[in-house]
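>>> predicted model follows, preceded by the sequence.
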Amino acid sequence: MSDPSALGTAGPIAEAGPDLAAGGEGPDTPRSLGSDAWHDLRRRPLFLISVALIAVLLVLAAFPQLFTSVDPTAGDLSRSRQAPSAQAWFGYDLLGRDVYARTIYGTRVSIIVGVLATTFTLVIGGVFGLLAGFYGGWVDNLVSRVTDVFFGLPFVLGAIVILSTFRESVGGDAVGITSLVVLTMAVLSWPVTMRIMRSAAIAARDQDYVRAARALGAGPARVIWQHMLPNCLAPVLVYATISLGSFIGAEATLSFLGIGLREPVVSWGVMISEARDYLRVAPFLLLFPAAFLAVTVLAFVMLGDAVREAFDPKGR
């Protein structure tokens, strides 16, 4: 005969369902910050729209041949500045090249520049911010003063000086010029990431889990890499989603000023720079690449705003 006390103990577990009995999450189980943010993001139309736009742009960048079979560098002067038509949806540029094909292929370069600039910015600023926040003292003072120096440099002026100085060293190599533009934007933009990471690191270094790791004999590298970094990434990643769109716009700005990317590189910034002298007679040369640029920047800004609000408990 069964023990009544045993039956009484088994009852609530069975009623709670198999998830709780197996150690899963029930409706009242508290979620982590990341899980809670993801749960909130999936219900935000702003997030869903921005993700859809970015997904389309990534497909354009990865597989441009799926959307056009025209060579973006092939020109015919007899078609110079012809208006949009059934043969060329976006018309032809000054050299008779298909603007639609160039706009599609320009997606790849613009997004690659934005992603690489964001990555380098996060790495440089993240490393300095973690070190300054963890060690404090003279390390924090030194890094903070160096950061203040870079903060005092206007972005456009600093980019003009750096690109004008080192452009001759890379010559006309497209990869070299692209790399120089990426590094220039990262060098001038990392202080913001450093300050965000430093603030997060200062808040994390006094937490109980960091003190416990130190008490157990963990070295500085282990504490920073395994304990502090995962808990300091959220605000930096939020900034990264917003800055990626800003870097794409910055590349177009530098190309428009004539100090960024140049031919034979195909990017939206290069196309806008080439079209500026023909705005009155052929406005479509500027309209289409500028529209793609604006939508891309807007998509990443919307994504960043949605992620920021999801990770901010006070905004819910």
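That came through fine. Numbering: from 1, shown residues only.
>>> CA only for contacts and neighbour counts going forward, please
OK.
>>> what's around Leu303, how many residues?
The number of residues packed around Leu303, counting by other C-alpha atoms under 10 Å, is 23.
>>> look up how far Pro283 lies from the closest residue to Gly91 other than its chain neighbours.
Distances taken as C-alpha to C-alpha, 6 or more residues apart in numbering place Pro84 nearest to Gly91, at 3.7 Å, with adjacent residues excluded. Distance from Pro84 to Pro283, counting by C-alpha to C-alpha, to the nearest Å: 11 Å.
>>> returning to that earlier point: which SS state does the residue nearest to Gly91 fall under?
coil (DSSP: H, G, I helix; E, B strand; the rest coil).
>>> surely it meets Phe90?
Yes: assessed by C-alpha atoms under 8 Å, Pro84 is found in contact with Phe90 at 4.7 Å.
>>> next, show the common contact partners of the two.
Common contacts of Pro84 and Phe90 (C-alpha atoms under 8 Å, 6 or more residues apart in numbering): Phe284.
>>> do you know how far Ile54 is from Val143?
Relative to Val143, and taking C-alpha to C-alpha, Ile54 is found at 35 Å.
>>> just give me the residue right at the centre of the protein.
Most central in the chain under C-alpha atoms, centre = their mean is Leu244, positioned 3.2 Å from the mean C-alpha point.
>>> need the nearest residue in space to that one, chain neighbours excluded.
That would be Gly114: by C-alpha to C-alpha, 6+ apart, it lies 5.3 Å from Leu244.
>>> how about Arg262?
Using C-alpha to C-alpha, 6+ apart, the closest residue to Arg262 is Val270 (6.0 Å).
>>> what of Asp76?
Nearest to Asp76 is Gly96, by C-alpha to C-alpha, 6+ apart, at 4.5 Å.
>>> presented hereafter is structure B, for comparison with structure A:
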Amino acid sequence: MSTLPTLMLLLLGVAAGGWVLRFAGQKATGNAPVFRDMPFAVAFGYILGAGLLAFSVWYYFQPTLTEAGTPNAGVVFFRWAVQFFIVATIAAFLFRALGRTVGTQFSKKMFRQMPLTASFGVLVVIVYAFTAIFAAWLAPHGQEAIFAKVNVLPGGNAATGGDPLHPLGTDQIGRDLLSRLIYGAQNTVGIAFVTTCLAFFLGGSLGFLAATLQGWLDQVLSRAVDVLMAIPSLIFALLLMTIASAWAGSERWLLTVYMILIIAVIDSTRVFRLARAVGLNIVVMDYIEAAKLRGEGMTYLIFKEILPNATAPLLAEFGLRFCFVFLTIASLSFLGVGIQPPLADWGTMVRDSAQFINFAAFSPLTAALPLLAAGAIALLTVGVNFVVDWMLHRSSGLKE
């Protein structure tokens, strides 16, 4: 039977199961509200979720080797994903429990109110920050160190082409992949953080200035921002980085500086819009008028009156903007115009090791090499977004 008819039969079976669940629940509970008011879509979702859970359990216990003796890459990768999810959940739970008992009164209260997803996000951010700061001590080798052995397979088993000195193997020119993965946190995350701070300084300052002064300055800045926002950011950044490559010449480190400035200017347009919108709502408040009557200057109004009252939305935007900048840098590096060698970054690692995916049928660990850098990018993005969602929930005044 082809795929489409099989899929249709499965959906019909799930739909029938949803109807049976709702009908049987109404009869068994005497038409209780939980089943009486249950929409069919909710019952369908329950059956679909139960079916996916049962399939996941069945698939997890499938053999990791096929009948021909080759690795079953799908089962191996699925087991790794499930095991990582379980370990991450336990780590987030223990981290939250630790935060509720250790620390200041403020931090303990914060951890008591923190959902498990936010706890996981905070833990991820701390781990990445620690790795980025202490990369020189954590990495077994330097990021630019080149060894005689090239294309060493991961695993550290000499019998299968590995090397104990290189647990994740080496790349095509002999650089240790574990060291470059660790240094990638320092370069990719560190540069993204600096770029985001610069974007917020530019966009936030100009946005508050436009909201405070208004008039012709507001119109000029707003129209300039409209023009920049009309161009797709990644395409615009790629175009400017191509031009910057010609300017940098043989000084490859200049290309990283140009990248920071280009991405900061492009992303500052989004920050400008938010800062201006928030600032316009604040400048009409009575305490702003009172400060003006006292003769306070522009610097005082922006940094002492407007900024403290705009902290919550700006902090939430900072987390989201950091993710976008982080992904933009990884994308530019993947395309070859981002962070330049010998600096290690995850985007370049994904590009350089992409061909190893073809070895999935023979060595799942080798095929996982490009997924390590891509997974590092995805994990930080998810973690930061968990924290941002929690911050938005807290700043909105909503209660559980």
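Structure received. The structure displayed is predicted, hence computed values, not measured ones.
>>> the counterpart of the residue nearest to Gly91 of the first structure in the second structure - how many residues pack around it?
Matched to the second structure by TM-score structural alignment, Pro84 of the first structure sits across from Gly155. The local packing of Gly155 of the second structure (other C-alpha under 10 Å) involves 17 other residues.
>>> thought Gly155 of the second structure was touching Leu168?
Yes: Gly155 of the second structure lies in contact with Leu168 (C-alpha under 8 Å); the separation is 6.1 Å.
>>> quick one: map Leu285 of the first structure onto the second structure.
Match for Leu285 of the first structure (TM-score structural alignment): Leu369.
>>> what's the matching residue for Pro308 of the second structure over in the first structure?
So Pro308 of the second structure corresponds to Pro230, using TM-score structural alignment.
>>> would you mind measuring from that match to Ser35 of the first structure?
Counting by C-alpha to C-alpha - Pro230 of the first structure and Ser35 of the first structure are separated by 14 Å.
>>> and if you look at Met197 of the first structure?
Distance, Met197 of the first structure to Ser35 of the first structure, using C-alpha to C-alpha: 21 Å.
>>> and Pro235 of the first structure, by the same measure?
Pro235 of the first structure is 15 Å from Ser35 of the first structure, by C-alpha to C-alpha.
>>> more neighbours: the two, which one.
Pro235 (18 against 11).
>>> which residue comes closest to the more buried one once chain neighbours are left out?
That would be Ile196: by C-alpha to C-alpha, 6+ apart, it lies 7.0 Å from Pro235 of the first structure.
>>> map that neighbour across to the second structure for me.
Ile196 of the first structure maps onto Leu274 in the second structure, by TM-score structural alignment.
>>> could you pull out the buried residues of the strand or helix carrying its match?
Using DSSP states H and E, Leu274 of the second structure sits within helix 252-282. For helix 252-282 of the second structure, the neighbour count (16 or more other C-alpha atoms under 10 Å) marks 254-260, 262-276, 278-280, 282 as buried.
>>> neighbours of the equivalent of the residue nearest to Asp76 of the first structure over in the second structure, how many?
In the second structure, Gly96 of the first structure lines up with Gly174, judged by TM-score structural alignment. Residues within reach of Gly174 of the second structure, counting by other C-alpha under 10 Å, total 17.
>>> which position in the second structure aligns with Val146 of the first structure?
In the second structure, the residue matched to Val146 of the first structure (TM-score structural alignment) is Ala224.
>>> how close does that match sit to Ala230 of the second structure?
Relative to Ala230 of the second structure, and taking C-alpha to C-alpha, Ala224 of the second structure is found at 10 Å.
>>> these two: which is more packed in?
Ala224 (12 against 8).
>>> average offset of the helix or strand harbouring that one relative to the first structure?
Assigned by DSSP H and E, Ala224 of the second structure falls within helix 215-229. If you overlay the two and look at helix 215-229 of the second structure, the average distance to its match in the first structure is 1.2 Å (mean C-alpha distance after the TM-score superposition for the first structure).
>>> check which helix or strand the nearest residue to Ser107 of the second structure once chain neighbours are set aside maps to.
Nearest residue to Ser107 of the second structure, sequence neighbours excluded (C-alpha to C-alpha, 6+ apart): Gly99, at 7.0 Å. With elements taken from DSSP H and E, the one containing Gly99 of the second structure is helix 73-101.
>>> tell me the buried residues in that helix?
73, 75-77, 79, 89, 92-93, 95-96, 99-100.
>>> now, which of the residues you listed sits nearest Asn151 of the second structure?
Checking the buried residues of helix 73-101 of the second structure against Asn151 of the second structure with C-alpha to C-alpha, the nearest one is Ala73 at 20.8 Å.
>>> distance of that closest one relative to Ala373 of the second structure?
Taken as C-alpha to C-alpha, the span from Ala73 of the second structure to Ala373 of the second structure is 19 Å.
>>> in what helix or strand does the equivalent of Thr242 of the second structure over in the first structure lie?
Alignment note: Thr242 of the second structure maps to Ser164 in the first structure; criterion TM-score structural alignment. Assessed by DSSP H and E, Ser164 of the first structure sits inside helix 155-170.
>>> what's the answer for Phe300 of the first structure, then?
helix 284-311.
>>> centre of the chain to that helix, how far?
11 Å (C-alpha atoms, centre = their mean, to the nearest Å).
>>> now do stretch 257-271 of the first structure
Using C-alpha atoms, centre = their mean, the offset of stretch 257-271 of the first structure from its chain centre is 20 Å.
>>> equivalent range in the second structure for that stretch?
Using TM-score structural alignment, stretch 257-271 of the first structure pairs with 335-349 in the second structure.
>>> list the buried residues for the matching stretch?
Across stretch 335-349 of the second structure, burial judged by 16+ other C-alpha under 10 Å covers 336-340, 343-349.
>>> residue contacts, the counterpart of Val301 of the first structure in the second structure?
Superposed on the second structure with TM-score structural alignment, Val301 of the first structure falls opposite Asn385. Asn385 of the second structure sits next to 121, 319-320, 323 when contact means C-alpha under 8 Å, 6+ apart.
>>> about what we covered before: measure the match of Ile196 of the first structure to Leu206 of the second structure for me?
Counting by C-alpha to C-alpha, the gap from Leu274 of the second structure to Leu206 of the second structure is 11 Å.
>>> which non-adjacent residue is nearest the counterpart of Val194 of the second structure in the first structure?
Aligned counterpart of Val194 of the second structure in the first structure: Leu116 (TM-score structural alignment). Spatially, and ignoring its direct neighbours in sequence, Leu116 of the first structure is nearest to Val182 (6.6 Å; C-alpha to C-alpha, 6+ apart).
>>> again with Ser273 of the first structure
Nearest in space to Ser273 of the first structure, with sequence neighbours left out and distances taken as C-alpha to C-alpha, 6+ apart, is Phe256 at 4.2 Å.
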